[in-house]
Structures are given as C-alpha cells and as structure tokens.
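Undergrad: what's the 3D shape of this:
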Amino acid sequence: MIQVSKLLPQGQGLAPVLLKRAHTVELDWDVRQKSRFAATDSAGRELGIFLPRGTLVRGGDVLVAEDGSLVRVVAAPQPVLVITPCATHGSPFDLTRAAYHLGNRHVPIELQPDHLKIEPDHVLADMLRTMHLTVTEQNLAFEPEGGAYAAGHGGGHHHGHDHGHGPDHGHEHGHHHGHGDHHEHAPDHSHDHSPLHTHAPTDAAAAPARGRTVAIPVVAQGHVHGPHCNHDH
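TA: So this is what the prediction gives:
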C-alpha cells in the first residue's frame, strides 16, 4: 500500500501537463469528507490516505504519494436531490429560504446560483415541496459547503487580497470621535452635553455700557424630541 499524506487543492502550482499525466481516483462525498481512508487509483494501486484531521477532499484536488507520484481526485457521481425554484410562481429567493431551513437542520448543502443539492432524504424533500420548490432525484457529483471553520478548503473560492487600506488611502477607521486625547477645548471654552446646548449671555452682554463694543450672544438651537419623533438615542 502506498501512503499519501499531502494534498494540493485543485492541483495548485502544478503544470497542466503533470495533471494530465496523473493517475486518478474516483471518490464519493462520504469518503472525501474523511481525512483517513483507503482507495484504489486508476493504475490499480492501493492507497492509504492520511491527511490532517478535518481536511475535506474535493474533486480536482491532487494527492501526492510518498513515492512522489500524483493522483487527481474525481468526485464520483452519487444520488442527490436537486432543488430549484418553482418555474411557475417561484423566485431565486426561495433558494435562500430553503438554504436557511436546511442549514438550521445541519444538512450538508451544495450551493449553486440556480440550485441546491443535498443527499437523499424523503422528509426534507416533502418539506421543500411544501415551500413551492421543485425537488428531483439525480446522479451527480456532490460538493457541499465545508463550513467557515473547516480545515483544508471549502466549496467556494479564495480571494488573494485583503480589504485593508494602503498608505495612500485618505482615511482610516481606527480614529475616535469622542473627547479623547486628540480633541481639546480652548481654556475659555466651556459647555456641557445636555440635550439643549446653549451659551448663556454674560453679565456684560446683559447690561451693555455706553461706548463699549458688546458681543451679541449666539444661542444654539436645541433639538427637542416630541411625541412624533421617529428616533431616539
């Protein structure tokens, strides 16, 4: 038996000619969700697969044997239920609703833009039909989502970039808008933070003297919440 302990997701980094020459092994989902299993490749060799726990093997992945040979994984067709919106009065949103209810039941689901796939279950099939979805039995490869925390790689794809802001980005999101270290008031600036924010007139402004220049006080307009105001703090 040839031992295999390395997996290259989708043959990443391999030249197409090497993938074309590689032996193949056809596995259904029941086997591919395991990290340790035995299989026979297209050359008739017995393989013992020992991968890190939690690894999901996908169709198109490449196993690297201890002798350096490559074995490309083919997702074997298997019985599945294909779920699509009702052609008469359904909508794509029905698939979102179905995925939500199936996810609440921890059902492995393959997500596609126009359909879902699950393993055969007549109870779930009846439930989906009552939701005005079309459910058909077919024999197809099954690649369900692996979950956000699954080891290896899931059914989706990986973005090779992050969403951080480079040095030329005009703003950052780590600043504060409160009265922290970088927000100061002048020595003679004093106010409170009550809902009605006003600056009361000084004694000099209340009783101006003849021949003196007097600053006219500015009263800030307070915001009063009445019974019909549609928001609160």
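Undergrad: from here on, contacts and neighbour counts on C-alpha atoms
TA: Will do.
Undergrad: leaving out chain neighbours, which residue sits closest to the residue positioned nearest the centre of the chain?
TA: Residue closest to the average C-alpha location in the chain (C-alpha atoms, centre = their mean): Ala148, at 7.2 Å. Nearest residue to Ala148, sequence neighbours excluded (C-alpha to C-alpha, 6 or more residues apart in numbering): Gly154, at 7.7 Å.
Undergrad: number of nearby residues for the one you found?
TA: Residues contacting Gly154 under the criterion other C-alpha atoms under 10 Å number 19.
Undergrad: could you do Phe37 as well?
TA: By the criterion of other C-alpha under 10 Å, Phe37 has 13 neighbours.
Undergrad: now it: which helix or strand?
TA: strand 36-40 (DSSP states H and E).
Undergrad: packing partners for whatever helix or strand comes next after that strand?
TA: Next along the chain after strand 36-40, taking DSSP H and E as the criterion, comes strand 46-50. With contacts defined as 3 or more C-alpha pairs under 8 Å, 6 or more residues apart in numbering; DSSP states H and E, strand 46-50 has these neighbours: strand 2-8, strand 36-40.
Undergrad: okay, buried residues for the helix or strand just after the longest one please.
TA: If I follow you right, that is strand 2-8. Next in sequence after strand 2-8, counting helices and strands by DSSP H and E, comes helix 16-21. Residues of helix 16-21 classed as buried: Leu19 (neighbour count, 16 or more other C-alpha atoms under 10 Å).
Undergrad: quick check: next helix or strand after helix 16-21?
TA: Of the helices and strands lying after helix 16-21 in sequence (DSSP H and E), the nearest is strand 23-27.
Undergrad: ok and that next one relative to strand 36-40, angle-wise?
TA: 120 degrees (axes from the mean of the first three to the mean of the last three C-alpha atoms, to 10 degrees).
Undergrad: residues contacting strand 23-27, please?
TA: Contacts to strand 23-27, defined as C-alpha atoms under 8 Å, 6 or more residues apart in numbering, come from residues 39-43, 70-76.
Undergrad: what subset of the residues you listed is buried?
TA: 40-41, 70-76.
Undergrad: return the subset of these lying in strands.
TA: 40, 70-75 (DSSP state E).
Undergrad: before we compare anything, build this one as well:
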Amino acid sequence: MLTINKLLPRGRGLSSVLLKRAATVELDWDVRQKSRFDATDSQGRALGVFLPRGSVVRGGDVLVAEDGSLVVVKAAPQPVLVVRHCASHGSPFDLMRAAYHLGNRHVQLELQPDRLLLEPDHVLADMLRQMHLEVSEERSAFEPEGGAYGAAGGGHGHSHGHSHEHAHTHAQGAAHEHGPGCGHDHAHAPSVAYAAAPPAPRGKPLGIAVSSAPAPHVHGPHCSHGHDH
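TA: Have a look, this model is predicted:
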C-alpha cells in the first residue's frame, strides 16, 4: 500500500505537464470529507491516505505519496437532489429562501447560480416541494460549501493581507506630545503622555516625597491650550 500524508489544494505550484502525467482517483463526498481513508488509483495502486485531522479533499486537489508520486483527485458523480426554482410560478429568490432554511438545519449545500445541490433526503425533498421548488434526483459531483470559518475548506481559504503598520507605528513610536497645534480634542481622558511618571526633580533634594502620579491638568492663562471653545 502506498502511503499518502500530503495534500496540495488544486495542485498549487505544480506544472500542468506533471498533472497530466499523474495518476487519478475518483472519490465521492462521503470519502473526501474524511482525513483517513483507503482508495485505489487509476494505476491500480492501493492508497492509504493519512491527512491532518480536519482535512477535506476537493476535486482537483493533488495527493502526494511517500515516494513523491502524484495522484489527482476527481469528484466522483453521486446521487444528489437538485433544487431549482419554478419558472412558471416562482423566482430565483426562492432558491435563496430555500438555502436559508436548509442552512438552519445544517444541511451541506453546493450553491450554483441557478440551483442548489444536496445529498438525498426525502423529508427535505418534500419540504422543498411544499415551498414550490422543483426537486429532481440526479447524479453529479458534489462540492458543498466549506463554511464561513473554513472548517471544511480543505486549505482553500485565502488571506486578505491587511496591513497593521499604522497600529504598530503608534505602539512603538515616541509618545505624542499634545499642544495648541496638535488638532486633538482635549475633552477626553489624559493620554499616555500625561499618564507617564514626572521627570526626576533637578537640584538639591528638599526631602519632599514626589507622587508617582502626575497632578491633574488645570486650565489657566499659561497652559497653552486654546480656550476659545
């Protein structure tokens, strides 16, 4: 048995020439949502797949065997319910409403612009028909949505790469010094600059203890704050 413990989503980074030469394996959704399973590829080799827990295999992904050989995964056709809106008495919005109700029941759904696909369930089929939707039983590859948090995304998520340079600059830079031209509203609580400990007194010590907390700011003629407000 050939052991496989690595998955390349969509064959990322591999040339099309290598992918064309690679063996293939057809798997239905029931198998592909498991992280450990056995299969047989197009070359007749027995595969023992041991992926990290929580992994999901999608059609087009590439399995990498311990000997470096590649196996391209194909989503095998399987029985599914195909849901369409009624062209005579409904509208495409009916599909959105159906997806909402199915989602509330945690039903795995494949979303298409003009249809919904789900695994066979006669109770759900009856419910959808009562919502004036057309439901048919077909055979098709099934690729349900992975969820908002990528729980079943199989590594297909993407990073937005937001920059946090602004926040880091303020955290690491010198404290801002407030003044008449700083443009900040001084009605709020004292900033970090004012909360800092006062500088050590200069000159000969007078034996008077200095408080670690700064005295509250008192507005006056020499405080340098604008008072025209």
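Undergrad: TM-score for the pair, please.
TA: Once superposed, the chains reach a TM-score of 0.70 (TM-score structural alignment, normalised by the length of structure 2), with 181 aligned residues with a C-alpha RMSD of 2.8 Å.
Undergrad: quick one: contacts for the residue nearest to Ala148 of structure 1?
TA: 56, 145-148.
Undergrad: can you tell me how far Glu119 of structure 1 is from Gly60 of structure 1?
TA: 21 Å (C-alpha to C-alpha, to the nearest Å).
Undergrad: again, but for Ala205 of structure 1
TA: 83 Å.
Undergrad: of the two, which one has the most company?
TA: Gly60 (18 against 14).
Undergrad: so what's the residue count around Glu66 of structure 1?
TA: 12.
Undergrad: quick one: map it onto structure 2.
TA: Alignment note: Glu66 of structure 1 maps to Glu66 in structure 2; criterion TM-score structural alignment.
Undergrad: my guess is that match meets Leu7, correct?
TA: No: here Glu66 of structure 2 does not reach Leu7: they are 11.5 Å apart, not a contact under C-alpha atoms under 8 Å.
Undergrad: picking up where we left off before, secondary structure element for the residue nearest to Ala148 of structure 1?
TA: Gly154 of structure 1 belongs to no helix or strand, assigned by DSSP H and E.
Undergrad: and the one 4 residues further on, by the same measure?
TA: Using DSSP H and E, His158 of structure 1 is not contained in any helix or strand.
Undergrad: what about it, distance to Val135 of structure 1?
TA: Distance from His158 of structure 1 to Val135 of structure 1, by C-alpha to C-alpha: 30 Å.
Undergrad: those two: which is more packed in?
TA: Val135 (21 against 8).
Undergrad: for the more buried one, give its distance to Ala39 of structure 1.
TA: Distance from Val135 of structure 1 to Ala39 of structure 1, by C-alpha to C-alpha: 32 Å.
Undergrad: now do Ala206 of structure 1
TA: 95 Å.
Undergrad: likewise for His159 of structure 1?
TA: 32 Å.
Undergrad: what does Val74 of structure 1 give?
TA: When Val74 of structure 1 is compared with Ala39 of structure 1 (using C-alpha to C-alpha), they lie 12 Å apart.
Undergrad: show me where structure 1 has its helices.
TA: Under the criterion DSSP state H, structure 1 contains helices at 16-21, 29-32, 93-104, 122-130, 203-206.
Undergrad: tell me which residues in the second one are buried?
TA: So the one you mean is helix 29-32 of structure 1. Quick answer for helix 29-32 of structure 1 (16+ other C-alpha under 10 Å): 29, 32.
Undergrad: and for that helix, what's in contact with it?
TA: With contact meaning C-alpha under 8 Å, 6+ apart, helix 29-32 of structure 1 is reached by 37, 56-58, 75-76, 142-143.
Undergrad: and what of the longest one?
TA: With C-alpha under 8 Å, 6+ apart as the test, helix 93-104 of structure 1 has contacts from 83-85, 109, 114-116, 128, 131, 133.
Undergrad: which of those are buried?
TA: Buried among the contacts of helix 93-104 of structure 1 (16+ other C-alpha under 10 Å): 83-85, 109, 115-116, 128, 133.
Undergrad: ok, back up a step: got a markdown table for the helices and strands packed on strand 46-50 of structure 1, with distance to Leu124 of structure 1 too?
TA: A markdown table is the format used below for those (distance: least, C-alpha to C-alpha, whole Å):
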| stretch | distance to Leu124 of structure 1 |
| --- | --- |
| strand 2-8 | 34 |
| strand 36-40 | 29 |
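Undergrad: picking up where we left off before, do you know how far the residue nearest to the centre of structure 1 is from Ala141 of structure 1?
TA: 22 Å.
Undergrad: now do His161 of structure 1
TA: Distance from His161 of structure 1 to Ala141 of structure 1, by C-alpha to C-alpha: 30 Å.
Undergrad: more neighbours: which of those two?
TA: A count of neighbours by other C-alpha under 10 Å puts Ala141 above the other of His161 of structure 1 and Ala141, at 19 against 6.
Undergrad: let me see the contact set for the closest residue to the more buried one other than its chain neighbours.
TA: Nearest residue to Ala141 of structure 1, sequence neighbours excluded (C-alpha to C-alpha, 6+ apart): Pro77, at 4.2 Å. Going by C-alpha under 8 Å, 6+ apart, Pro77 of structure 1 touches 28, 139-142.
Undergrad: mind picking the two most distant members of the residues you listed?
TA: In the contacts of Pro77 of structure 1, two members sit farther apart than any others by C-alpha to C-alpha. They are Asp28 and Asn139, at 11.3 Å.
Undergrad: which one's more surrounded, the two?
TA: Of the pair Asp28 of structure 1 and Asn139, Asp28 is the one with more neighbours under other C-alpha under 10 Å, namely 20 against 12.
Undergrad: how about that one, what's its match in structure 2?
TA: Under TM-score structural alignment, Asp28 of structure 1 pairs with Asp28 in structure 2.
Undergrad: any idea how far His227 of structure 2 is from Ala167 of structure 2?
TA: From His227 of structure 2 to Ala167 of structure 2 the distance is 31 Å (C-alpha to C-alpha).
Undergrad: likewise Val192 of structure 2?
TA: Applying C-alpha to C-alpha to Val192 of structure 2 and Ala167 of structure 2 gives a distance of 15 Å.
Undergrad: and if you look at Leu51 of structure 2?
TA: 38 Å.
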